[in-house]
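A.B. asks: Turn this into a model:
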Amino acid sequence: MSKPERPQSEPAQILLVEDNPGDVPLTREAFKQGRIENDLHVVSDGIEALAFLTQQGEYADAPRPDLILLDLNLPGKDGEEVLEELKDDPVLRSIPVIVLTSSRAEEDVVTSYELHANAYLTKPVDPDEFIETVRAFEKFWFSVVRLPPEVDN
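C.D. replies: Below is the predicted model:
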């Protein structure tokens, strides 16, 4: 029998990169209602996201996320720039990235997958549907998918 990657007593580390203050509490609520113990870390722009991921400045003690939820429309560096830098970094590229955005533009979908996003989800406008969407991918990513173990630098 194989050993799980993360002991069940350890919460999943999730980084939410989201500049819309209304979507943050909805996401927190969805994860709270879910069955997976998690620590949700939130940053509001692309520059902060990269600082968190590379443990720079105030994020020197930030944990390595098990999963990143990335909005595309961000101030500073946009989500596509963050995704590109993340996937170019040999230490960080194995972290799964789910693009969670309000954009339904086909070019955004195509570009996100070209930049190696693991999934692209369009945020539902209805709050209950939004929560259901978050819960569905939480269940999939933490109950069905086997995530990569952390790689030592």
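A.B. asks: going forward, measure contacts between C-alpha atoms and count neighbours the same way
C.D. replies: OK.
A.B. asks: Skipping adjacent residues, who's closest to residue 130 in space?
C.D. replies: Using CA to CA, 6 or more residues apart in numbering and skipping residues adjacent in sequence, the residue nearest residue 130 is residue 124, 5.1 Å away.
A.B. asks: tell me the contacts of that neighbour?
C.D. replies: By CA atoms under 8 Å, 6 or more residues apart in numbering, the residues touching residue 124 are 102, 130, 133.
A.B. asks: all helices for this structure, in order.
C.D. replies: Secondary structure of the chain (DSSP state H): helices at 23-33, 46-53, 79-88, 106-114, 127-139.
A.B. asks: In JSON lines: the ones you listed, plus mean neighbour count and distance to residue 146.
C.D. replies: Formatted as JSON lines, the helices of the chain follow (neighbours: other CA atoms under 10 Å; distance: least, CA to CA, whole Å):
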{"stretch": "helix 23-33", "mean neighbour count": "17", "distance to residue 146": "19"}
{"stretch": "helix 46-53", "mean neighbour count": "20", "distance to residue 146": "21"}
{"stretch": "helix 79-88", "mean neighbour count": "19", "distance to residue 146": "19"}
{"stretch": "helix 106-114", "mean neighbour count": "14", "distance to residue 146": "20"}
{"stretch": "helix 127-139", "mean neighbour count": "17", "distance to residue 146": "12"}
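A.B. asks: I have a second one here; can you model it like the first so I can compare?
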Amino acid sequence: MKRLNILFIDDDEVERMKFSRVCRKSNFKPIVVAAKNGEDALTKLENPISDLIFLDLNMPKMNGLEFLKILKSHDTLKYIPIVILSSSDNHQDLKACYELGIAGYMIKPLRLEDYTKSITTMLEYWSYNELIS
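C.D. replies: Predicted coordinates for the structure are as follows:
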């Protein structure tokens, strides 16, 4: 099992705190770097290179789709798995994200127990994934 370096991108401070808390309480103890939008995230990608990115779609300055397009056009960063974690259940958003090469799309669960279970399941999957070395 690998200890993941995760970049979590969401403009909502409560969401950033909730995600970090769920990660800290999990058995996987990933290192979480938080960014408040796509622009902020681009400055935090290099040190160290993230193993996994959780990305919100609806953000100011640079939204999730804009960030995704930039990342997927980069020669080395385009291989980082990206999981969309959004409140949007818009089918067009879903389709656009998969066309750009995301690894998964999750609607943010409203109940904390459901949110914790979903995030923990993702952490478990990616901690054991052979693509991440």
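A.B. asks: Serialize the helices of structure 1 to TSV and add fields for distance to residue 72 of structure 1.
C.D. replies: Shown next, in TSV, are the helices of structure 1 (distance: least, CA to CA, whole Å):
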stretch	distance to residue 72 of structure 1
helix 23-33	14
helix 46-53	9
helix 79-88	4
helix 106-114	8
helix 127-139	17
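A.B. asks: Could you measure from the alignment partner in structure 2 of the residue nearest to residue 130 of structure 1 over to residue 35 of structure 2?
C.D. replies: If you follow residue 124 of structure 1 across to structure 2 using TM-score structural alignment, you land on residue 109. Applying CA to CA, to the nearest Å, the value for residue 109 of structure 2 to residue 35 of structure 2 is 20 Å.
A.B. asks: Same question for residue 2 of structure 2.
C.D. replies: Per CA to CA, residue 2 of structure 2 is found 22 Å from residue 35 of structure 2.
A.B. asks: Neighbour count: the two, which is higher?
C.D. replies: residue 35 (22 against 16; other CA atoms under 10 Å).
A.B. asks: so what corresponds to the more buried one in structure 1?
C.D. replies: So, by TM-score structural alignment, residue 35 of structure 2 is matched to residue 43.
A.B. asks: hang on, its match packs against residue 18?
C.D. replies: Yes. Assessed by CA atoms under 8 Å, residue 43 of structure 1 is found in contact with residue 18 at 6.4 Å.
A.B. asks: what touches both of these two?
C.D. replies: Here residue 43 of structure 1 and residue 18 have no joint contacts, going by CA under 8 Å, 6+ apart.
A.B. asks: rewinding a little: among the contacts of residue 124 of structure 1, pick out the one closest to residue 64 of structure 1, please.
C.D. replies: For the contacts of residue 124 of structure 1, the residue nearest residue 64 of structure 1 by CA to CA is residue 133; the value is 23.8 Å.
A.B. asks: The aligned residue in structure 2 for that closest one: what's it in contact with?
C.D. replies: Matched across to structure 2, residue 133 of structure 1 falls on residue 118, judged by TM-score structural alignment. When the contact criterion is CA under 8 Å, 6+ apart, residue 118 of structure 2 has no partners at all.
A.B. asks: any idea how far residue 118 of structure 2 lies from residue 131 of structure 2?
C.D. replies: From residue 118 of structure 2 over to residue 131 of structure 2 (counting by CA to CA), the distance is 21 Å.
A.B. asks: just residue 57 of structure 2 next, same as before
C.D. replies: 25 Å.
A.B. asks: who's more crowded, those two?
C.D. replies: Legend: neighbour count by other CA under 10 Å for residue 57 of structure 2 and residue 131, higher for residue 57 (24 against 11).
A.B. asks: residues in contact with the residue mapped onto that one from structure 1?
C.D. replies: Alignment note (TM-score structural alignment): residue 57 of structure 2 maps to residue 72 of structure 1. Residues near residue 72 of structure 1 by CA under 8 Å, 6+ apart: 78-80, 99-101, 103.
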